[in-house]
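**Q** Below are the sequence and a predicted model for it; my questions follow.
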Amino acid sequence: MPIAKEQKDNLFVLVKSLSKSEKRQFKLYVGRLGVNEDSKFLTLFNILDKLHVYDEEAILKKGFVKKQQLSNVKAHLYKQILISLRLNPSHQNVRIQIREQLDFATILYHKGLYKQSLKILDKAKSLAIVNEEKNIAYEIIELEKVIESQYITRSISSRADELTIQAKELSQQNVLASKLSNLSLQLYGIFLKTGYVKNDEEYHWVTNYFNDRMPVYDIHKLGFREKLWLYKSYLWYSFLIQDFLSCYKYARKWVDLFYDNPNMIKLNPVFFLRGNQYLLEALFFTRNHKKFKNALLELETVSNKKWFPNDDNVESLKFLYIYSNKFNLHFMEGTFKEGLPLIDEVITGINKHKSRLDAHHIMVFYYKIASLYFGIGENRKCIAYLEKIISNKSLAMREDLLCFSRILNLVAHYEAGLDYNLDALIKSTFKFLIKMEDLYEVQKEMIKFLKGLGDIYPHEIRREFIKLHDKLLQFEDHPYERRAFLYLDVISWLKSRIENKSVDLIIREKFIESNK
């Protein structure tokens, strides 16, 4: 596939990611270097810019470079593009400015201009501390200590004490932040590997793991960065044990931390967006419609303000989080038909951002589109989108999404009257599911029911739907089973069959009743 070839060559992907202004900036930068227009790396840049797919043979046919030279020319071009991007005003932020000042101070130090170097370092250190860049601040102090030990001043004794105390405080804060960030990352790793806890044994294991690794801290002494990692750790623990109210609590603390420190939104827009995504996810899981709607509106409003950072990565994340939750809003409200215009917008967005969206998130979008079509009875369209997920053999996705895609596919085939191959479909689905470990009870009951469909007479079908409905209802509030219904609202589907109404109407009635 062409896309796979593109992704293999890092230089090609980098060139294709450049905006028009970044390409113009690169050519201006190269011009300032006084590089000959026939320079090989510039020629390579122009060729790659015009190619749609990376093609080494096409590059070599141009005759400006030999095969054995190409890797060196590519490496040189890659480096020059990065330098050009670093100089681009759109990529300048406080973090880069501090690093630049540290570089300047290092040059001055090596020239023996100690006083000038210390002056720059002092300003850079203040900027780093104010902006919670404590790792760089620690680096700056270490260089200050080196210079002070060679540049003798009358205040050296008091200066030595001051730098020693600062270094010790920053070191302690950095160690704590490192422990918390490690814990957060480890919990996220467990989540990706095993998913949510499915029984008491797993619950106790995760709880002990979390408590054993949580460092001792005083919340009043924590800075922005330490609090952020602390809230992240608690959030991932809460997700793992399916305590969605606690998820909401820590996601809210995470987002409020940014609103209390608005300069941090500009410096860390990705963390701000992710915090909002987890907040919305927790509100969706707890079915808190009012807070969900307000949080989504607030996220859209803030992220569209002129001062909000706006690079390619931020744009892709905004698209991913906002549209994913727009779908969820329609699922909560039962307004499936009103959600249909989102489909074209999302397909356009996927094409626009595909180089920065991983395959898993694209498949999640397809599942949401399939669910939307299923809700309004457009079962063939639902099947078409599920097929994109099921046929993607190379995809490393969370097992629960693959599982529910197959179950919904079976239900949609049944609903569409496509029962000529239902037996074969049930067998292949069953074969896939028995390979999975720790199926939800909801999934097991669904498989059992669908497997027995062929033996049920038409006049008995309604009674069987009622039986399954009553059986599954007991799992709706089960601590380890309830999440299954968020992927596939089986109970609403069964009710729609029993009452002979559309799925979206059943969900809409349920929503109106619970929001009176």
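**A** Okay, I see it.

**Q** Please count neighbours and contacts with C-alpha atoms only from this point.
**A** Noted.

**Q** now what about the helix or strand harbouring K431, what contacts it?
**A** In this assignment (DSSP states H and E), K431 forms part of helix 422-434. For helix 422-434, contacts defined as CA atoms under 8 Å, 6 or more residues apart in numbering pick out C403, R406, I407, L410, H413, Y414, L439, I447, L450, K451, G454.

**Q** Of these - the most surrounded one?
**A** The residue in these with the most neighbours, by other CA atoms under 10 Å, is R406 (24 neighbours).

**Q** helices and strands around the helix or strand where L28 lies, which ones?
**A** Using DSSP H and E, L28 sits within helix 20-32. Applying 3 or more CA pairs under 8 Å, 6 or more residues apart in numbering; DSSP states H and E, one finds that helix 20-32 makes contact with helix 67-87.

**Q** Enumerate every residue touching T286.
**A** Taking CA under 8 Å, 6+ apart, one finds F244, L245 in contact with T286.

**Q** What residues of stretch 340-354 count as buried?
**A** Neighbour counts using 16 or more other CA atoms under 10 Å place L340, L342, I343, V346, I350, H353 of stretch 340-354 among the buried residues.

**Q** residues in contact with the residue lying closest to the third one once chain neighbours are set aside?
**A** This means I343. Once flanking residues are discounted, I343 sits nearest to I369: 6.6 Å by CA to CA, 6 or more residues apart in numbering. Residues in contact with I369 (CA under 8 Å, 6+ apart) are I343, C382, Y385.

**Q** Next one: I369 relative to V490, how far apart?
**A** Plainly put, I369 is 17 Å away from V490 if you go by CA to CA, to the nearest Å.

**Q** Kindly report the same for T301.
**A** In terms of CA to CA, T301 sits 34 Å off from V490.

**Q** Name the residue in those two with the higher neighbour count.
**A** Regarding T301 and V490, a neighbour count based on other CA under 10 Å identifies V490 as having more, with 22 against 10.

**Q** Neighbours of the nearest residue to V94 once chain neighbours are set aside, how many?
**A** Distance criterion CA to CA, 6+ apart; nearest residue to V94, sequence neighbours excluded, is L267 at 7.2 Å. Counted with other CA under 10 Å, residues neighbouring L267 total 17.

**Q** circling back: how about the helix holding L28: buried residues?
**A** Quick answer for helix 20-32 (16+ other CA under 10 Å): E22, K23, Q25, F26, K27, Y29, V30.

**Q** Kindly report the same for stretch 260-277.
**A** Neighbour counts over stretch 260-277 (16+ other CA under 10 Å) mark 264-267, 269-277 as buried.

**Q** and which of those is nearest K179?
**A** Nearest to K179 among the buried residues of stretch 260-277, counting by CA to CA, is F271 at 18.2 Å.

**Q** Against that first model, consider the following:
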Amino acid sequence: MNAHFDLRNFQQFAKTLKQFEAFSESSVAQMHDNNRIQAFVYLNSAKLNLEMIVGNFSAGLVLVPTIEQQLDEYSLYLDRHRVLVFNYKIATLHFGAGNYNECIDYLRKIINDQVDLRSDLQCYARLVHLLAHYELGNTDIIDHLIKSVYRFMAKMQNLTVIEEEVFKFLRKSFSVHRSMLKPELEKFLQAIKQFEKNRFETRAFAYLDLVSWVESKLYDKPMGVVIREKYLASNRRIKYGTL
């Protein structure tokens, strides 16, 4: 399921999720606590992923209270890494839904965590945290955050050409007049869109659909609408055999 999510294989992802959901209710999956907890982790992680790749951020957030209740219930049996991943997914759902303050709250749970796990998750938590503050217009701290996040990602050796373009755009966006922001967004989109289908760069897009975020700002549409339109277009291409 993770591979289908990373590659945005909508149809196969949904099909595999349905199969796994059926398995999670089987006697094998429910046989003992370990199987039941693992089924919970993979199933609910996939459910959140599905809502993200089809742009239904609000629908994904509806699942969060139940997931958090179960995370609390299974807390003694779950490693910290699993919890951090759920926090990141919930944060990105809030980001996509435009709930930037809530997004920041969940990302802080990752950033402030002292467990030395998943440097990639720590890097992208900081990057999305930066973007959330950018969306909120917190210009008084953006410059500091840009420098801080850039240094951290460079130290963790997690800077690819895509992240470099993000930082380039953010730095430039505060030095141009608002009327000139659209041309900068177009340049930014052109710079990163070419890597969207590059198998060596797909990891960056798996953490956050940056292309859709830029398009949402460029075309003045909610991010969820942009992603949903792509999902529907993909379904039409599959239906008519043009994919």
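**A** Yep, it's here. What you are looking at is a predicted structure, and each value in this text was computed from that prediction instead of being measured.

**Q** Would you point out the most distant pair within the contacts of helix 422-434 of structure 1?
**A** It's L439 and G454 that sit farthest apart of the contacts of helix 422-434 of structure 1, by CA to CA, at 23.2 Å.

**Q** show me what contacts F40 of structure 2?
**A** Contacts of F40 of structure 2 by CA under 8 Å, 6+ apart are S24.

**Q** repeat that for 10 Å
**A** By CA atoms under 10 Å, 6 or more residues apart in numbering, the contact set of F40 of structure 2 is E21, S24, A29, N34, A46, I67, Q70, L71, Y74.

**Q** Inside helices: which ones of those?
**A** The helices, defined by DSSP state H, take in E21, S24, N34, A46, I67, Q70, L71 from the contacts of F40 of structure 2.

**Q** Can I get those in TSV including distance to R228 of structure 2?
**A** Converted to TSV, the ones in helices among the contacts of F40 of structure 2 look like this (distance: CA to CA, whole Å):
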residue	distance to R228 of structure 2
E21	23
S24	28
N34	36
A46	18
I67	24
Q70	29
L71	29
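
**Q** for those residues, which one is nearest N2 of structure 2?
**A** A46 (7.8 Å).

**Q** what's the burial count for that closest one?
**A** 21.

**Q** Can you tell me what A132 of structure 2 aligns to in structure 1?
**A** In structure 1, A132 of structure 2 lines up with A412, judged by TM-score structural alignment.

**Q** Kindly provide the distance from that match to H469 of structure 1.
**A** Going from A412 of structure 1 to H469 of structure 1 by CA to CA gives 18 Å.

**Q** Look at the two and report which has more neighbours.
**A** Counted by other CA under 10 Å, A412 of structure 1 and H469 do not tie: A412 has more neighbours, with 24 against 18.

**Q** Distance from the chain centre to the helix or strand harbouring that one, please.
**A** Using DSSP H and E, the element containing A412 of structure 1 is helix 399-415. From the chain centre to the centre of helix 399-415 of structure 1 is a distance of 24 Å (CA atoms, centre = their mean, to the nearest Å).

**Q** ditto for stretch 357-365 of structure 1
**A** Here stretch 357-365 of structure 1 shows a centroid-to-chain-centroid distance of 10 Å under the convention CA atoms, centre = their mean.

**Q** what comes up buried for it?
**A** Of the residues in stretch 357-365 of structure 1, L357, A359, I362, M363, V364, F365 count as buried by neighbour count, 16+ other CA under 10 Å.

**Q** wait, what's in contact with the residue sitting nearest the centre point of structure 2?
**A** Against the mean C-alpha coordinate of structure 2, by CA atoms, centre = their mean, the closest residue is L208 at 3.6 Å. By CA under 10 Å, 6+ apart, the residues touching L208 of structure 2 are M52, K89, T92, L93, F95, G96, Y124, A125, L127, V128.

**Q** 8 Å instead?
**A** L208 of structure 2 neighbours (CA under 8 Å, 6+ apart): T92, V128.

**Q** and the residue nearest to I343 of structure 1, what helix or strand is that in?
**A** helix 359-375.

**Q** how big is the offset of that helix relative to structure 2?
**A** Compared with structure 2 after the fit, helix 359-375 of structure 1 shows a mean deviation of 0.8 Å (mean CA distance after the TM-score superposition for structure 1).

**Q** now do stretch 405-415 of structure 1
**A** Stretch 405-415 of structure 1 sits 0.9 Å off on average (mean CA distance after the TM-score superposition for structure 1).

**Q** what lines up against L48 of structure 2 once you look at structure 1?
**A** Aligned partner of L48 of structure 2 by TM-score structural alignment: F327.

**Q** now F167 of structure 2
**A** Under TM-score structural alignment, F167 of structure 2 pairs with I447 in structure 1.

**Q** who touches its match in this structure?
**A** I407, F430.

**Q** Name the residues of the helix or strand containing it that come out as buried.
**A** Counting by DSSP H and E, the element that carries I447 of structure 1 is helix 441-451. For helix 441-451 of structure 1, the neighbour count (16+ other CA under 10 Å) marks V442, Q443, M446, I447, L450, K451 as buried.

**Q** What is the nearest of those to L42 of structure 1?
**A** Q443 (57.4 Å).

**Q** Relative to Y259 of structure 1, how far out is the closest one?
**A** Q443 of structure 1 is 41 Å from Y259 of structure 1, by CA to CA.

**Q** now do S428 of structure 1
**A** Taking CA to CA, one finds S428 of structure 1 at 50 Å from Y259 of structure 1.

**Q** same thing with L279 of structure 1?
**A** On the measure of CA to CA, L279 of structure 1 and Y259 of structure 1 end up 14 Å apart.

**Q** and what of S157 of structure 1?
**A** Distance from S157 of structure 1 to Y259 of structure 1, by CA to CA: 41 Å.

**Q** before we move on, the earlier item: any chance of the buried residues of helix 441-451 of structure 1 in JSON lines, with distance to K495 of structure 1 too?
**A** Output for these, formatted as JSON lines (distance: CA to CA, whole Å):
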{"residue": "V442", "distance to K495 of structure 1": "16"}
{"residue": "Q443", "distance to K495 of structure 1": "17"}
{"residue": "M446", "distance to K495 of structure 1": "14"}
{"residue": "I447", "distance to K495 of structure 1": "18"}
{"residue": "L450", "distance to K495 of structure 1": "16"}
{"residue": "K451", "distance to K495 of structure 1": "20"}
